[in-house]
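Participant: Structure for this input, please:
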Amino acid sequence: MNYLTERQTISIPIPEEFRQNALKFAREQLTPTRGRQVYLNTLAVQVVNTYLQMLDIPTDLESSYVWQPYRRLIDDVADLVLTGVGRLECRAIRTGDRICYIPPEVWDGRIGYVVVEINQTCKEGKIWGFLPNVTTSEIDIDKLHSLDELIERSHLISLRAWLENMYTTEWQTVEEFTRKRKPQFAFRSIKRVRGLKLESPDIVWQIIEQFYPNHSWQKGLPSKFMPKKFNNRCEELEVNNNSNISSELLDILVHLIRTTEDEETRWTLAEILWTLQPNHPAVTARRVMDLGMQLDGSAVALMVAVLPKPDQTVAVLLRVYPMNHVYLPLGLQLAGLYEDGQAFLEVQARGDDDYIQLKFCAEFGERFRVRVGLNDAVITENFVI
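Facilitator: All right, here's what the predicted structure looks like:
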């Protein structure tokens, strides 16, 4: 590990505007001690924001918790949202400090931690370095990693950020993607799952009971989901573009998605849910990107979907679709790769595949690559959970 030296720090001037923002937020606090902490937190975040903007790394300062009155009142936060990547914690120290304090409430939900030294006049901030994670309240600044690691991480596609509804612009919802590309894009408009057309609630129950025979789907179901009308599963429900879908049926699908231990079941139920209600919050971490490549005359798109699991890991689904043909070109390859480039999953299109897919589970913090290719044409995208 390459630790920092004095020459690797980055100094950023702190203008009057930054100090005025910090003073405004500090005056909202209930005690002088909290006010001083919020003042330094706000300066540190603005310093890091300036540095990242200099590198053309997109940020969203106003979406950060530190910019929200209620959050900075109750929590010791100093986060900066990197667009489509996640929240970066920016912690302040004063000149001469060698230890940086990281409060336990920010040990989770961050893509990393940056330490910023604020000088005595509060007119300069010195960025000392980066850590990808922390497990202790005190950090020795001599043990910080190079800022190059932060820059590298900022260019990864963060699937954890997707679970917090943060995306970069090139990743669109399926509906946005289809609307802009019709009639060329080959996503199917017919609502089918497992070969069955979802034209009534009875079909949905039929699929559920394939996975949960003898009503075993009811096991562990919270009592609030068990009103009397579920004794007759054939509710009056029309599943089409303009229907009002039973909220109870949606709640049961969400519960089963979150609790099942079988990955095939999880993804089938998720596909039912996003077919019935694409914008349901339980399945919105699903995006599509035009890969911008022609493979044997066929343009293709990559869809990535993420589902959180009860064991605090995530389930990942990768799919490649044709955009201007019915089928993918024969021999098209989709692969999931470790960081070193070694494949852990691969699939290849046959002559009649309208999509190919891979499914796997991963832990938060893990990195992987997705490779799509045919013959000499290859494109790779880099992800982090």
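Participant: all contacts plus neighbour counts: C-alpha atoms, from now on.
Facilitator: Fine.
Participant: and W162, how many neighbours does it have?
Facilitator: Per other CA atoms under 10 Å, the neighbour tally for W162 reads 22.
Participant: Show the secondary-structure elements that the helix or strand where it lies is packed against.
Facilitator: Using DSSP states H and E, W162 sits within helix 159-163. Packing contacts for helix 159-163, counted by 3 or more CA pairs under 8 Å, 6 or more residues apart in numbering; DSSP states H and E, involve strand 298-308, strand 377-384.
Participant: If you count contacts, what does the longest one end up packed against?
Facilitator: In this case it means strand 298-308. With 3+ CA pairs under 8 Å, 6+ apart as the test, strand 298-308 has helix 159-163, strand 286-295, strand 314-322 packed against it.
Participant: Just want the angle from it to strand 314-322.
Facilitator: Strand 298-308 runs at 160 degrees relative to strand 314-322, counting by axes from the mean of the first three to the mean of the last three CA atoms, to 10 degrees.
Participant: angle of strand 298-308 against strand 286-295?
Facilitator: 160 degrees.
Participant: let's see this one next to it:
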Amino acid sequence: MPLTNKDRKIAERFSENQSQPQKREQVYYNSLAVLAVNNYCRWMEISTDITGSDSWNPIAQTLGNVADLCLGSLGKIECRPVRFDASVVEVPAEVWHDRIGYLAIQFDEGFTQAKFIGFLERIERENIPLNEWRSLDDFLDLIERLETVESYNYQVHLGNWLQGIFEGAWEGIETITRPYNLELGWNFRQRSRSSSVTSNSHTSEIERVKIVSLEPPGTEMALLLGVTPTTPSELDISVELYPTQAHSHLPQELQLMILDHSGKSVMQAEAGGSERLLFKFSGESGEQFSIKIAWREISVTETFVI
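Facilitator: Model prediction:
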């Protein structure tokens, strides 16, 4: 992975907080390693939270030798830097726990390139030769396993909705649009009023809404999901996405996708500054689908089982 001037300036800024030359060098190397892995993860569409990592905390930088990168709810990956002329990777004992794995990152002499030496899921000694590190594919396999487990654990079962059982994050439209809660876009408020007026004549339709946050920079929007039973084993499903600010539009580059059980996109649309996005489709009992909202390098995915 290339290292940019911006990456080097960030690492320099962190290192300047240290008074000892050896500590400044350590923080510089650690920060560059974390930035290299963060750039790689974004390229591979793996969600990260670099600002929420201990390695981004000036106090933790001073008190320890940490180079962790938080991968959201999947856990932390340790990004260990390697000098251009080194033959071993140093992994301090203080980072042998609370990690889902370890990546070794070697820099060239001018700090313009970061070479991924390899990956290990567990560490039991401080000095590990370069030839003992496993393929980077093992890291990607681990992420895939963890994402599969996370997706299973966080599936929303729409059959429960038909029984009046709802997950906490999915609320009634009338709740989410109360004045003291959120001021949603004009179209959403009109949609809410229309829904409340016609609800008596469409008692079989169930609608819930969830506020979705894309960070950074904290962009929020309302995801509305409606389900209507058409047969004992089939549902009509509507997916709508609205801005949360009054009279506003969805971000220009925002995309809304419907994914099948394998993660393949079967429906996709880009907001282009529109006031909302809407999909309608049908599904049968037992089928799985996901809703993915993507904006630039950031994405959120919700998984459902019919």
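Participant: Quick one: name whatever helix or strand follows the helix holding W162 of structure 1.
Facilitator: helix 174-181.
Participant: counterpart of the very next helix or strand once past that following helix in structure 2, which residues?
Facilitator: Counting by DSSP H and E, the next helix or strand C-terminal to helix 174-181 of structure 1 is strand 192-193. Under TM-score structural alignment, there is no match for strand 192-193 of structure 1 anywhere in structure 2.
Participant: what helices or strands is strand 192-193 of structure 1 leaning on?
Facilitator: Packed next to strand 192-193 of structure 1, using 3+ CA pairs under 8 Å, 6+ apart, are helix 263-276.
Participant: in the helix it packs on, what's buried?
Facilitator: By neighbour count on 16 or more other CA atoms under 10 Å, the buried set for helix 263-276 of structure 1 is 263, 265-276.
Participant: for the residue lying closest to V306 of structure 1 once chain neighbours are set aside, what are its contacts?
Facilitator: Nearest non-adjacent residue to V306 of structure 1, counting by CA to CA, 6 or more residues apart in numbering: V316, 4.8 Å away. Residues near V316 of structure 1 by CA atoms under 8 Å, 6 or more residues apart in numbering: 304-307, 359-362.
Participant: quick one: V316 of structure 1 and L358 of structure 1, what's the gap?
Facilitator: To L358 of structure 1, V316 of structure 1 is 8 Å away according to CA to CA, to the nearest Å.
Participant: which residues of structure 1 fall in helices?
Facilitator: Secondary structure of structure 1 (DSSP state H): helices at 16-27, 32-54, 69-74, 147-154, 159-163, 174-181, 201-211, 247-259, 263-276.
Participant: so which of those helices gets nearest V370 of structure 1?
Facilitator: V370 of structure 1 lies closest, by CA to CA, to one member of the helices of structure 1: helix 159-163, at 13.0 Å.
Participant: now the closest one, how far from the chain's geometric center?
Facilitator: Centroid separation between helix 159-163 of structure 1 and its chain, computed with CA atoms, centre = their mean, to the nearest Å, is 1 Å.
Participant: Tell me which of the helices and strands packed on helix 159-163 of structure 1 sits most buried.
Facilitator: Among these, judged by mean count of other CA atoms under 10 Å, the one packed with the most neighbours on average is strand 298-308 (a mean of 21).
Participant: Just want the angle from that strand to helix 263-276.
Facilitator: Computed by the same axes, to 10 degrees, the angle separating strand 298-308 of structure 1 from helix 263-276 equals 110 degrees.
Participant: Can you check what angle separates strand 298-308 of structure 1 from strand 377-384?
Facilitator: Angle, strand 298-308 of structure 1 to strand 377-384, by the same axes, to 10 degrees: 20 degrees.
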